[in-house]
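Chemist: Need a 3D model of the sequence below.
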Amino acid sequence: MDTLQVILLALIQGFTEFLPISSSAHLILPAQLFGWEDQGLSFDVAVHIGSLLAVIIYFRKEIVAMFKAWIASIFKGQHSDDSKLAWWIILATIPAVVIGFMAKDWVESFLRGPGVIAITTVVFGLLLWLGDRMAKCELTEYQTGWKKALLIGFAQALALIPGTSRSGVTMTAALMLGLNKEAAARFSFLMSIPVILGAALLMGKDIVTEGHVIDWQAMGLGVLLSFISAYVCIHFFLKIISRMGMTPFVIYRLALGLFLCGFIFL
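Modeler: Model prediction:
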């Protein structure tokens, strides 16, 4: 990878990981459109680590509070809003872990092409629009409940398919289930922590066992740029989402999907 490719892909990962427009699709597309070689597993790990650090640092106070409350709920039987939220996030992670473990190889073999990305970009963009229109915006993340958390978790499992968008499909489900826009985003971002961490650990294991060549300079730059762009993205997205809604992202997804369809079939 040359430096320009590293910079572009790291920024793309950081900006798109937490927006409802699919980071996996945007990392696959440059290689498809510009004829670049695959960026490699080690670089994927690097940019995911950068995004993970961004969400952990941004929500550090909430994470510490949830962790302390979760420990208290286990050992002292003390239940609070923070402990319930921690349990719901754990519960919401289970479907993605189970389904991801079973379907990962099949998805990577058959569902990583631009045609699939074009279709999922449009379909899940329309679902995002529907979720935004249906949103009752009544509940905060602390009022989610275990049933809604589990349903959002099953929605998250769909993000194994490139073009779906993990944040997009979880926000869509959360909005349809009554969460307000900021709560849907916050719950989605907190859900991302165990999922991104698990994905990075699995990819790291593959790097070690398969003996991948590591470009440490590219990895370091990838971590730094994905961290900065992801942190900026989270901050401003939460500031504007209640006023702006999902319409701009729906329009972007539809335009991107139509462009891809034209690129593929014309």
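
Chemist: contacts, neighbours, all on C-alpha from now
Modeler: Will do.

Chemist: Hmm, Leu52 is touching Pro194, no?
Modeler: No: using CA atoms under 8 Å, Leu52 is not in contact with Pro194, being 9.1 Å away.

Chemist: Compare these two (neighbour count), which wins?
Modeler: Taking neighbours as other CA atoms under 10 Å, Leu52 and Pro194 compare with Leu52 leading, 27 against 16.

Chemist: helix or strand for that one, which one?
Modeler: Leu52 belongs to helix 41-58 when assigned by DSSP states H and E.

Chemist: Give me the next element, helix or strand, following that helix.
Modeler: Following helix 41-58 in sequence, per DSSP H and E, is helix 60-75.

Chemist: So what touches that next one?
Modeler: By CA atoms under 8 Å, 6 or more residues apart in numbering, the list of residues contacting helix 60-75 from outside reads Ile56, Gln78, His79, Ser80, Asp82, Ser83, Lys84, Leu85, Ala86, Trp87.

Chemist: same thing but at 6 Å, please
Modeler: With CA atoms under 6 Å, 6 or more residues apart in numbering as the contact definition, helix 60-75 has outside contacts at Gln78, His79, Asp82, Ser83, Ala86.

Chemist: one more to line up against the first:
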Amino acid sequence: MDWFQTLALALIQGLTEFLPVSSSAHLILPSQVLGWADQGLAFDVAVHVGTLLAVVLYFRRDVISLTQSWLGSVVKRQHSDESRLAWLIILATIPAGVAGLLLDDFIEANLRSAAVIATTTVLFGLVLWWSDFKGSRSRALTTINWKDALVIGFSQALALIPGTSRSGITMTAALLIGFSRDAAARYSFLLSIPLIAAAGLLKGLELAETGTDAQWTMVGVGTVAAFLSAYACIHLFLSFLERIGFTPFVIYRLLLGAVLGLYLLM
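Modeler: Purely as a prediction, here's the structure:
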């Protein structure tokens, strides 16, 4: 990659990881549409690290509190709302983790295409709009239970399909079962931490086994750019979500799907 591609892909990763528009789709499309070379495993690990650092730093108080409460529930059997939330984040992570281990190779070989992305971008964009329109948006995050966690967790497994959007589908599920926009977004962001960490770890182990001839300066720049853009994205998204809702993201998904459909027909 050249410097422009490095910055572009890092910014795409950072800006789309936490928005309901699918980061995987936006990272696949440059190679599908523009013919860019694959960014390589080292770069994948780098941008995962960047986005993980961003969400952990932004929610650092929550992460520290949830971790301490979870440890307290394990070691001292001291249970609280925060320890329960921590356990429900773990529970909701399991379906996507299992699905990833079982289906990743199949998805990599068969579903990483512009046609699939165009379809899922439009389909799940419409489902997001429907959930935002029909959901009661009355529940706080403190009301979450194990059934809610499983519904959101199984929906997260669908995000393995490119174009679905992990954040988009988890927020969609949370809205459908009555959570407020802010609660849906916050749970989605907290839920991303173990999954991004696991994905980054697996890619890191693969990188250690295979080695790389990556340009480490570009990898470092990619990490920093992904971190900064992801942190800014989380802050702005949470600041404006209650005012703007999900409609702008739905419109973007429909336009993106339409453009991809036209590209495929040409």
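
Chemist: before we move on, back to that, just the buried ones from the contacts of helix 60-75 of structure 1?
Modeler: Buried members of the contacts of helix 60-75 of structure 1, scored by 16 or more other CA atoms under 10 Å, are Asp82, Ser83, Ala86.

Chemist: quick check, nearest of those residues to Leu111 of structure 1?
Modeler: Leu111 of structure 1 lies nearest to Ala86 out of those, by CA to CA, at 32.3 Å.

Chemist: Could you check the angle the helix or strand hosting that closest one makes with helix 60-75?
Modeler: Following DSSP H and E, one finds Ala86 of structure 1 within helix 81-110. Interaxial angle, helix 81-110 of structure 1 versus helix 60-75 (axes from the mean of the first three to the mean of the last three CA atoms, to 10 degrees): 100 degrees.

Chemist: sorry, back to before: so which of the buried ones among the contacts of helix 60-75 of structure 1 would you say is closest to Val213 of structure 1?
Modeler: Nearest to Val213 of structure 1 among those, with distances taken as CA to CA, is Ala86, at 37.4 Å.

Chemist: Identify the residues contacting that closest one.
Modeler: Counting by CA under 6 Å, 6+ apart, Ala86 of structure 1 touches Met66.

Chemist: what about it, distance to Thr93 of structure 1?
Modeler: Going from Ala86 of structure 1 to Thr93 of structure 1 by CA to CA, to the nearest Å gives 11 Å.

Chemist: Gly163 of structure 1 now?
Modeler: 20 Å.

Chemist: How about Ile117 of structure 1?
Modeler: Distance, Ile117 of structure 1 to Thr93 of structure 1, by CA to CA: 24 Å.

Chemist: neighbour count winner among these two?
Modeler: Ile117 (26 against 23).

Chemist: Can you find the partner of Ser192 of structure 2 in structure 1?
Modeler: In structure 1, the residue paired with Ser192 of structure 2 is Ser192, using TM-score structural alignment.

Chemist: check which helix or strand covers that match.
Modeler: helix 181-210.

Chemist: Buried residues of that helix, list them for me.
Modeler: By 16+ other CA under 10 Å, the buried positions in helix 181-210 of structure 1 come out as 181-197, 199-200, 203-204, 207.

Chemist: for stretch 29-37 of structure 1, same thing?
Modeler: Neighbour-count burial for stretch 29-37 of structure 1, counted by 16+ other CA under 10 Å, picks out Leu29, Pro30.

Chemist: just stretch 235-243 of structure 2 next, same as before
Modeler: Buried residues in stretch 235-243 of structure 2 (16+ other CA under 10 Å): Phe237.

Chemist: Likewise for stretch 139-155 of structure 1?
Modeler: 139-144, 146, 148-155.

Chemist: so that stretch corresponds to what in structure 2?
Modeler: Stretch 139-155 of structure 1 corresponds to residues 139-155 in structure 2, going by TM-score structural alignment.

Chemist: And the matching stretch, how far out from the chain middle?
Modeler: Between the centre of stretch 139-155 of structure 2 and the centre of its host chain there is 17 Å, according to CA atoms, centre = their mean, to the nearest Å.

Chemist: how long is it end to end?
Modeler: End-to-end span of stretch 139-155 of structure 2 (CA to CA): 19 Å.

Chemist: how close does the most far-flung residue of structure 2 relative to its centre sit to Tyr58 of structure 2?
Modeler: Largest separation from the mean C-alpha position in structure 2: Lys76, at 33.0 Å (CA atoms, centre = their mean). Using CA to CA, one gets 28 Å for the distance from Lys76 of structure 2 to Tyr58 of structure 2.

Chemist: same deal with Asp104 of structure 2?
Modeler: 29 Å.

Chemist: In contact with the residue mapped onto Glu206 of structure 2 from structure 1, which residues are there?
Modeler: Aligned counterpart of Glu206 of structure 2 in structure 1: Asp206 (TM-score structural alignment). Not one residue lies near Asp206 of structure 1 by CA under 6 Å, 6+ apart.

Chemist: From Ser42 of structure 1, how far out is Asp206 of structure 1?
Modeler: Taking CA to CA, one finds Asp206 of structure 1 at 9 Å from Ser42 of structure 1.

Chemist: try Leu29 of structure 1
Modeler: Distance of Leu29 of structure 1 to Ser42 of structure 1, computed by CA to CA: 18 Å.

Chemist: What of Ala25 of structure 1?
Modeler: 18 Å.

Chemist: Now which residue in structure 2 aligns to His79 of structure 1?
Modeler: Using TM-score structural alignment, His79 of structure 1 sits opposite His79 in structure 2.

Chemist: Could you give the secondary structure assignment for its match?
Modeler: When classified by DSSP: H, G, I helix; E, B strand; the rest coil, His79 of structure 2 comes out as coil.

Chemist: How many neighbouring residues does the closest residue to it other than its chain neighbours have?
Modeler: Nearest-residue entry for His79 of structure 2: Ser73, 5.2 Å, with adjacent residues in sequence omitted and distances by CA to CA, 6 or more residues apart in numbering. For Ser73 of structure 2, the neighbour count with other CA under 10 Å is 18.

Chemist: Noted, bye for now.
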